[in-house]
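Trainee: structure here, sequence nowhere to be found:
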């Protein structure tokens, strides 16, 4: 089997993608707008070593696979192996076909691939390493991708025409209103990133806000930005594990994009700890990526695990609601923002494309390729309902089960 034919067989019949290869072979429509170029035998060795998304990703990150045309529509055409694993029978067939390439051609694992250290999963030390791998890259690089808000979580679009900055402000305001923030309150934001929620609560609602993050680079940027905005009396960001926050008695806790890093076995302790940080009547807003069904596996795609969010785990919204309730929270509201995250990722893809040459100079070609692939694939994942984004609001009841909640939601649509 010639090389282009082999890759075309992986993509399946009727693919609109033109595959060309170093051996002169070609498959697919000659006038296709989308193309996949197999540049060297190492691409086959990568696919032999890991038949599926991980092998294809390694070949792309290393530069042995190249894309002609836009990446997102190619992934859409390639979605059955981009967002899922190749079926076991096909993997075995590929392994038999490719074993010679694996033996003859050395395919070193790209240097930007995460190599998990020894130690217990989700220990403080291991979590710190996983977070540093993804977030301690370059604040300048993140500013190009995320835009001025430096918000690295799903935005909320008030309408289809809204820009990314408006949508990120709207997201922070929605969280603030769901939490019922008012001047004089105290907010704890766990996994605070670059401090967007902390600064929003302080500037827009007069709330004394504490954020914590395991990323040293994020904390450094956030502290400088808090000072620049003159919010030092109300806002604070610490380089700290959320498990090590000593203060209690908060009026509200926000967790925006942290639960994905927690792990299923740690969920009871996670929600119990956040419950313990609240005063009676205090609210928790948990905002995180979720699995679309209760039966989906908790693990993330192998490419995402090795290159993007090491040790990450996703859970169904039912699991989150059950665990929150089990730890004492009364769950009052939840909503799925899946389409909003697809739009957010599309905006980040556009930002990266605009700054592509600068991004490559700043973080290197391999890491820039990781991001290009990850953002486009995740956009497709949300559009196809392979992943979702839920906000779940809970309250720690007060005396005689008083919730302090309005009779109907007062945070708008």
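Mentor: Right, received. Where do you want to start? Keep in mind that what you see is a predicted model, and the values were worked out from it rather than measured. Residues are numbered from 1 along each chain as shown.
Trainee: from now on I want contacts and neighbour counts done on CA atoms only, so please keep to that.
Mentor: Noted.
Trainee: ok, residue 133 touching residue 113?
Mentor: No - assessed by CA atoms under 8 Å, residue 133 is found out of contact with residue 113, at 9.3 Å.
Trainee: now residue 2, nearest residue through space, not along the chain?
Mentor: Ranked by CA to CA, 6 or more residues apart in numbering and with sequence neighbours excluded, the top spatial neighbour of residue 2 is residue 25, at 6.5 Å.
Trainee: surely residue 68 and residue 37 touch.
Mentor: Yes - counting by CA under 8 Å, residue 68 does reach residue 37; the two are 7.4 Å apart.
Trainee: give me the more crowded residue out of those two.
Mentor: More crowded of residue 68 and residue 37, by other CA atoms under 10 Å: residue 37, with 20 against 15.
Trainee: which helix or strand contains that one?
Mentor: Per DSSP states H and E, residue 37 falls inside strand 34-38.
Trainee: distance between the lengthiest strand in the chain and the chain's centre?
Mentor: Counting residues, the longest strand found in the chain (DSSP state E) is strand 278-291. In terms of CA atoms, centre = their mean, to the nearest Å, the centre of strand 278-291 is set 18 Å apart from its chain centre.
Trainee: what lies in contact with the helix or strand just after it?
Mentor: Heading C-terminal from strand 278-291, the first helix or strand you meet, by DSSP H and E, is helix 302-307. The contact list for helix 302-307 (CA atoms under 8 Å, 6 or more residues apart in numbering) reads 53-54, 57, 112-115, 310-312, 370, 374.
Trainee: surely residue 124 meets residue 241?
Mentor: Yes - at 7.5 Å, residue 124 counts as touching residue 241 under the criterion of CA under 8 Å.
Trainee: any common contacting residues for the two?
Mentor: Joint contacts of residue 124 and residue 241 (CA under 8 Å, 6+ apart) do not exist.
Trainee: where along the stretch 151-300 of the chain do the strands fall?
Mentor: 186-190, 208-213, 235-239, 250-256, 278-291 (DSSP state E, counting those that start in this stretch).
Trainee: what comes up buried for the fourth one?
Mentor: If I follow you right, that is strand 250-256. 250-256 (16 or more other CA atoms under 10 Å).
Trainee: I'd like these as CSV, with distance to residue 177 appended.
Mentor: Output for these, formatted as CSV (distance: CA to CA, whole Å):
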residue, distance to residue 177
250, 16
251, 13
252, 11
253, 12
254, 12
255, 14
256, 14
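Trainee: this is the other structure I want to compare:
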């Protein structure tokens, strides 16, 4: 059987994708706007040794498969394989079709892949040293690279679009301001922002609300970039970002806590202690805003250690349903006052990031290498599809630490003050 035909069977003929292979074979519809080019036998070896999503990803990242056409459109059409992978029977059939020889070739994964054996040497899942390495793997790519992808806001979390026409910068400002309003920030308050990234929330709270804000991140590059940005903005009397684990924060009695995109990295087993820790950092009447990616229900896998996302993007990442997270917050002692799903906003955010990467592709490749740039192109386009198809969601949950008399301090209709 011709190689192109084998790849078409693995991807699915209903995807309306053309295929061409180094052996001269072709498959799929003529004139398709999307084409997968199999460039070398190594691509076949990758697919034989890991049929489905992972093998295709390895072949693409390493440059042994090329994609001609729009990556988002390709992944949207290939949805079943890019999210659900192949069944065992389908994998067996694929290996048989590819033959024994590709199975015997020694083809190591691309260097961008985080090996589980390497993580295991750093301790159990979510031990401090292992968490630090997992964060380093993804966030310490290059600040310049992130500037090209994220834009001036340097916000690597879901934006909130006030309108369909809003720019990415307007939407990121709206996101930080929404968090600030939900937390009811006022001059003189103290904010703890855990997993603060490049300090966007910290600087927004200091600049626009007169809040004394402390941010912490496990990425040294993020912390260094943020401290320079804080100094350049003249906010050093109010804002600070530290390179440290949130669990090592000694200060307490904060008026508010924001957690924007950290919970995904905590791990299910540690979520109860995570909320307990943050509860202990708040004064009575203090508020917490937890903003994170979630599963749409409690039925899906929380963690796929063999999948593309875990190996290349977010090592040790785990997603839970919003219902489960709310229960953990409640059991910790927080009273839940507001919750909303922003998944469509994340799809729009990711589209802007993909456009930014496309616009700066040559510079990005020169900065971080073709393999890493391809990881990003693949993962961000796939995430757009995931959010659009409700395979993942983005939730903000607002909680309050009641005082000893059960008072929340929340106005009767606080939503009137939120954009």
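Mentor: Okay, I see it. Note that the structure is predicted; figures quoted are calculated from it, not measured.
Trainee: circling back: other residues contacting the helix or strand that the strand holding residue 37 of the first structure is followed by?
Mentor: Helices and strands here follow DSSP H and E; after strand 34-38 of the first structure, the next one along the chain is helix 41-49. Defining contact as CA under 8 Å, 6+ apart, one finds that helix 41-49 of the first structure is touched by 22, 55-56, 58-59, 64-65, 94-95, 98-99, 101-103, 105-107.
Trainee: among these, which lie within helices?
Mentor: Within those, residues falling in helices by DSSP state H are 55-56, 58-59, 94-95, 98-99, 101-103.
Trainee: ok, of these, which come out buried?
Mentor: Among these, those classed as buried by 16+ other CA under 10 Å are 55-56, 58-59, 94-95, 98, 101-102.
Trainee: hmm, back to that, of the ones in helices among the contacts of helix 41-49 of the first structure, closest to residue 141 of the first structure?
Mentor: residue 58 (21.7 Å; CA to CA).
Trainee: show me what residue 155 of the first structure lines up with in the second structure.
Mentor: Using TM-score structural alignment as the criterion, residue 155 of the first structure maps onto residue 159 of the second structure.
Trainee: I'd like the distance between that match and residue 374 of the second structure.
Mentor: In this view, residue 159 of the second structure and residue 374 of the second structure are 23 Å apart by CA to CA, to the nearest Å.
Trainee: looking at these two, which one has more neighbours?
Mentor: Legend: neighbour count by other CA under 10 Å for residue 159 of the second structure and residue 374, higher for residue 159 (23 against 19).
Trainee: with the second structure superposed, average distance for the longest strand of the first structure?
Mentor: Average distance, strand 278-291 of the first structure versus aligned residues of the second structure after superposition (mean CA distance after the TM-score superposition for the first structure): 0.3 Å.
Trainee: Provide the aligned range in the second structure for that strand.
Mentor: Alignment note (TM-score structural alignment): strand 278-291 of the first structure is matched to residues 282-295 of the second structure.
Trainee: next: stretch 258-269 of the first structure.
Mentor: The alignment places stretch 258-269 of the first structure over residues 262-273 of the second structure (TM-score structural alignment).
Trainee: distance between the ends of that stretch?
Mentor: 14 Å.
Trainee: how would you label residue 319 of the second structure: helix, strand or coil?
Mentor: For residue 319 of the second structure, the assignment made with DSSP: H, G, I helix; E, B strand; the rest coil gives coil.
Trainee: what number of residues lie near the aligned residue in the first structure for it?
Mentor: Correspondence of residue 319 of the second structure to the first structure, assessed by TM-score structural alignment: residue 314. By other CA under 10 Å, 23 other residues sit near residue 314 of the first structure.
Trainee: correct me, but residue 314 of the first structure touches residue 298?
Mentor: Yes - counting by CA under 8 Å, residue 298 is a contact partner of residue 314 of the first structure at 5.0 Å.
Trainee: return every residue with contacts to both of the two.
Mentor: Counting by CA under 8 Å, 6+ apart, the residues touching both residue 314 of the first structure and residue 298 are residue 291.
Trainee: tell me how many other residues crowd the counterpart of residue 384 of the first structure in the second structure.
Mentor: Aligned counterpart of residue 384 of the first structure in the second structure: residue 389 (TM-score structural alignment). The local packing of residue 389 of the second structure (other CA under 10 Å) involves 15 other residues.
Trainee: quick one: residue 389 of the second structure and residue 75 of the second structure, what's the gap?
Mentor: 12 Å.
Trainee: need the nearest residue in space to residue 56 of the first structure, chain neighbours excluded.
Mentor: Closest to residue 56 of the first structure by CA to CA, 6+ apart is residue 47, at 6.0 Å.
Trainee: what residues does residue 274 of the first structure make contact with?
Mentor: Residue 274 of the first structure neighbours (CA under 8 Å, 6+ apart): 253, 284.
Trainee: so who does residue 343 of the first structure touch?
Mentor: Contact analysis of residue 343 of the first structure by CA under 8 Å, 6+ apart lists residue 379.
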